[in-house]
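Student: Have a look at this fold, sequence not included:
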């Protein structure tokens, strides 16, 4: 079982990296053809997407996890359990947000790679959740771990809202680039009030998903514990 999990974790990590590289090459080709002077900005924008950052974190975590599951015979080390819980939370949230809010938004066909899109937004998030359901070594963590889990998303939101007005949008050539339309105050009559609503909503989703994964881990540990007589 552990060998199978290690192989699958490694394969999914490779698939995620391939998807990110494939989309990066497509993005560079698309923007360098039209506006080569904005290539540096485009690269910065590419790696500012929460989806890209969470998938990179997932690839690294799964690669580490492939080694951990082979080396450890009991529960996962606490540091890895926290890392895996955090990354799983980010990936599942990415899948939920994309498929609920963003899947119907049309993008330029020359800018997207459909297979890459599906890996980072659907396949990888689904696998991370399945991993928590079946992989050995799961460790029960206290509910207060959610305080660690939410640090990165909050930092990303602050970074995004501070950076976005200062960045040139490659598509328009004007100031103001937001990785996701629901974060752009210019697209709503309510401006930043609308943005605040979505930030709070996503924070609630992240916390709920994180607490759900923590609960799932505890349930698995309790279910596998031998009954006392």
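Tutor: Everything's here; your move. Treat the numbers as computed from the prediction; the structure is a model and nothing was measured.

Student: drop to CA atoms for contacts and neighbour counts, all remaining ones
Tutor: Fine.

Student: which SSE is the most centrally placed residue in the chain in?
Tutor: In the chain, the residue lying closest to the centroid (Cα atoms, centre = their mean) is residue 54, at 3.0 Å. Counting by DSSP states H and E, the element that carries residue 54 is helix 50-71.

Student: Beyond that helix, next helix or strand please.
Tutor: helix 78-97.

Student: helices or strands up against the following helix or strand past that following helix?
Tutor: Next helix or strand after helix 78-97 toward the C-terminus (DSSP H and E): helix 114-118. Applying 3 or more Cα pairs under 8 Å, 6 or more residues apart in numbering; DSSP states H and E, we find helix 114-118 packed against helix 2-34.

Student: mind checking how far the helix or strand just after the helix it packs on is from the chain centre?
Tutor: Per DSSP H and E, the first helix or strand lying C-terminal to helix 2-34 is helix 39-46. How far helix 39-46 lies from its chain's middle: 19 Å, per Cα atoms, centre = their mean, to the nearest Å.

Student: this is the comparison structure:
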């Protein structure tokens, strides 16, 4: 087996592992929600329809879904490429990194979970981010990140934030405590959103630079329009 073939095999296995873990974590969280478990940080679970709506409103869930799409695709073809797929891959990569960092710094001390709720929380917020980031660093595919991809990918978190604050203003429900305008006030919420936005920009810039300067992966990968 050539070095390129061995690398491709290793990449497929890593992406497959990532896909299995993230899909299992999402399904576990879904089952827990349907069963009446807490939705990440909900203290008093509402009716099922509301719980499901809130579940898909979490940035954590959306970022894990994007990781799942990319991992499933790359498990089939580690060098896959496509104009809009690049943006999905980049958005998932940066989004899941923010998910892990924000959870570890801001949310972890506030959440007291046990049993399967604890397991789902750790898979979604810690295990999947590590698998996704390490997989990208080791196997790419790259180069895949240009300014066009950055502009397309960043539209998702901006839209999510605007939608979340709009829905929260109307319903009084916010997915994360630091976005709760009723409890924190607009000044503190906007300050927190500004800091997270800066984190996003820094991570997008880091991904762009690493993608441009790192060796192509898999071997022989090239940029296509």
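Tutor: Cool, the structure landed. These figures come from a predicted structure and were not determined experimentally.

Student: For the two chains, what TM-score is obtained?
Tutor: The TM-score (TM-score structural alignment, normalised by the length of structure 2) is 0.82; 209 aligned residues with a Cα RMSD of 2.6 Å.

Student: returning to that earlier point: which one in structure 2 is aligned with the residue nearest to the centre of structure 1?
Tutor: Matched to structure 2 by TM-score structural alignment, residue 54 of structure 1 sits across from residue 63.

Student: Next: residue 164 of structure 1.
Tutor: By TM-score structural alignment, residue 164 of structure 1 lines up with residue 168 in structure 2.

Student: Pull the contacting residues for that match.
Tutor: Contacts of residue 168 of structure 2 were listed using Cα atoms under 8 Å, 6 or more residues apart in numbering, and they are 174, 180-181.

Student: give me that answer again for 6 Å
Tutor: Contact analysis of residue 168 of structure 2 by Cα atoms under 6 Å, 6 or more residues apart in numbering lists residue 174.

Student: tell me which element it falls in.
Tutor: Taking DSSP H and E as the criterion, residue 168 of structure 2 maps to helix 147-171.

Student: relative to helix 2-34, how tilted is the helix holding residue 54 of structure 1?
Tutor: In terms of direction (axes from the mean of the first three to the mean of the last three Cα atoms, to 10 degrees), helix 50-71 of structure 1 departs from helix 2-34 by 160 degrees.

Student: Next, the buried residues of helix 50-71 of structure 1.
Tutor: 50-69 (16 or more other Cα atoms under 10 Å).

Student: Next one: the counterpart of residue 106 of structure 2 in structure 1 from residue 182 of structure 1, what distance?
Tutor: Counting by TM-score structural alignment, residue 106 of structure 2 corresponds to residue 101 in structure 1. Distance of residue 101 of structure 1 to residue 182 of structure 1, computed by Cα to Cα, to the nearest Å: 9 Å.

Student: between the two, who's got more neighbours?
Tutor: Neighbours per residue (other Cα atoms under 10 Å) separate residue 101 of structure 1 from residue 182, with residue 182 holding more: 18 against 12.

Student: gap between residue 6 of structure 2 and residue 143 of structure 2?
Tutor: 20 Å.

Student: Name the residue in those two with the higher neighbour count.
Tutor: Per other Cα under 10 Å, whichever of residue 6 of structure 2 and residue 143 has more neighbours is residue 143, with 22 against 11.

Student: For the residue mapped onto that one from structure 1, which non-adjacent residue is spatially closest?
Tutor: Superposed on structure 1 with TM-score structural alignment, residue 143 of structure 2 falls opposite residue 139. Using Cα to Cα, 6 or more residues apart in numbering and skipping residues adjacent in sequence, the residue nearest residue 139 of structure 1 is residue 75, 5.5 Å away.

Student: distance of the one you found from residue 213 of structure 1?
Tutor: 16 Å.

Student: Give the residue from the two that has the larger number of neighbours.
Tutor: For residue 75 of structure 1 versus residue 213, the count of surrounding residues by other Cα under 10 Å is larger for residue 213: 23 against 15.

Student: The more buried one: what secondary structure?
Tutor: Following DSSP: H, G, I helix; E, B strand; the rest coil, the label given to residue 213 of structure 1 is helix.

Student: Quick one: map it onto structure 2.
Tutor: Using TM-score structural alignment, residue 213 of structure 1 sits opposite residue 207 in structure 2.

Student: which residue sits closest to that match in space, ignoring its chain neighbours?
Tutor: residue 145 (7.3 Å).

Student: Check which helices and strands the helix holding residue 54 of structure 1 is in contact with.
Tutor: helix 2-34 (3 or more Cα pairs under 6 Å, 6 or more residues apart in numbering; DSSP states H and E).

Student: please redo it, this time with the cut-off set to 8 Å
Tutor: Counting by 3+ Cα pairs under 8 Å, 6+ apart, helix 50-71 of structure 1 packs on helix 2-34, helix 78-97.
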